[in-house]
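Asker: take this sequence and fold it.
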Amino acid sequence: MDLDLYEILPWIAALAFVAIGLMHASDRPPMRGSWLAPSALAALLFGWSAFTIAREGFAVWAEHTRNAWGNQIWFDLLLAAGLALALLFPRARAVGMHPARWLLFVGLSGSIGLFAMLARCLFLEERRRVAAP
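Answerer: Predicted structure coming up:
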């Protein structure tokens, strides 16, 4: 059984999802530098998106309007991003971020913007903790 890259990468992403979930399931505060992981994920996803656009063209909307599965994936992505933003916005406001700007960025870039927003929020929270007496 020969698996190609497009069959392997979804499994790697699923394992990463489980690993990240387990790492953050505890009640302990974020470790110093915790903003680096979402920064790296944003960069990796941006790179993969750039590769995909260069190879396949910008067919995002066509993929989401092709059939019922495309619609379902679009609905799922929007609802998951909306939920993530609803949970992240109070923390973002608390460290001086402007949620409306981030809503636009996430709306245009999806998870890339969401990971970047989380990284920025974690960075500002860490800076605030370090600066506190």
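Asker: make it CA atoms for all contacts and neighbour counts henceforth
Answerer: Noted.
Asker: and the closest residue to residue 70 other than its chain neighbours, how far from residue 131?
Answerer: With sequence-adjacent residues excluded and distances taken as CA to CA, 6 or more residues apart in numbering, residue 70 is closest to residue 64, at 4.1 Å. Look at residue 64 and residue 131: by CA to CA, to the nearest Å, they are 45 Å apart.
Asker: of the two, who's got more company?
Answerer: Neighbours per residue, other CA atoms under 10 Å: of residue 64 and residue 131, the larger number sits with residue 64, 16 against 8.
Asker: residue 75 is in contact with the more buried one, correct?
Answerer: No. Using CA atoms under 8 Å, residue 64 makes no contact with residue 75, being 9.0 Å away.
Asker: shared neighbours, those two?
Answerer: Residues touching both residue 64 and residue 75 (CA atoms under 8 Å, 6 or more residues apart in numbering): none.
Asker: alongside the first, I'd like the structure of this one:
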Amino acid sequence: MPETLTPFLALALGGLVFGVAAILAIALRPGMPGNALLAGALSAGFAAFTAVTIASEGVIPVILNHTTNLWGVQVWWDLLFSLSVAFFFVLPRARARRG
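Answerer: Take a look at the predicted model:
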């Protein structure tokens, strides 16, 4: 563990705390409907953070980060599988509501 709390470590730990809190909130409230406003706000916050990151560091570090070693590829695959699982659960519900 690093001796000092860097801004990057603080951001990573903050994301972990909020991620665990979200998972617990969902798991401990089975049957409760989702909150579209909260989901939209979280998505907007994530998009804003992504935009700031791309504006300050560019896109090339993303490619380098995910192709430099096995951990980078593992994280890339985690992202792809997470997106696939999300679409697996969301798309049938969205299609059913549409018509």
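Asker: still on that earlier bit, and what about the corresponding residue of structure 2 for the residue nearest to residue 70 of structure 1, helix, strand or coil?
Answerer: Under the alignment (TM-score structural alignment), residue 64 of structure 1 maps onto residue 66 of structure 2. At residue 66 of structure 2 the chain is in helix, as set by DSSP: H, G, I helix; E, B strand; the rest coil.
Asker: dump the residue contacts of residue 66 of structure 2.
Answerer: Here residue 66 of structure 2 is in contact with 72-76 (CA under 8 Å, 6+ apart).
Asker: post-alignment, the helix or strand harbouring residue 56 of structure 2 versus structure 1, mean distance?
Answerer: Taking DSSP states H and E as the criterion, residue 56 of structure 2 maps to helix 36-57. Comparison of helix 36-57 of structure 2 with structure 1 after fitting gives an average deviation of 1.0 Å (mean CA distance after the TM-score superposition for structure 1).
Asker: distance of residue 68 of structure 2 from residue 75 of structure 2?
Answerer: Computed as CA to CA, the residue 68 of structure 2 to residue 75 of structure 2 distance reads 11 Å.
Asker: so the two - more neighbours on which side?
Answerer: More crowded of residue 68 of structure 2 and residue 75, by other CA under 10 Å: residue 75, with 14 against 10.
Asker: just give me the residue closest to the centre of structure 2.
Answerer: In structure 2, the C-alpha nearest the mean C-alpha coordinate belongs to residue 46, at 7.6 Å (CA atoms, centre = their mean).
Asker: so how far is residue 27 of structure 2 from that one?
Answerer: According to CA to CA, residue 46 of structure 2 and residue 27 of structure 2 sit 22 Å apart.
Asker: one more: residue 47 of structure 2?
Answerer: From residue 47 of structure 2 to residue 27 of structure 2 the distance is 25 Å (CA to CA).
Asker: alignment lookup: residue 94 of structure 1 to structure 2.
Answerer: Superposed on structure 2 with TM-score structural alignment, residue 94 of structure 1 falls opposite residue 96.
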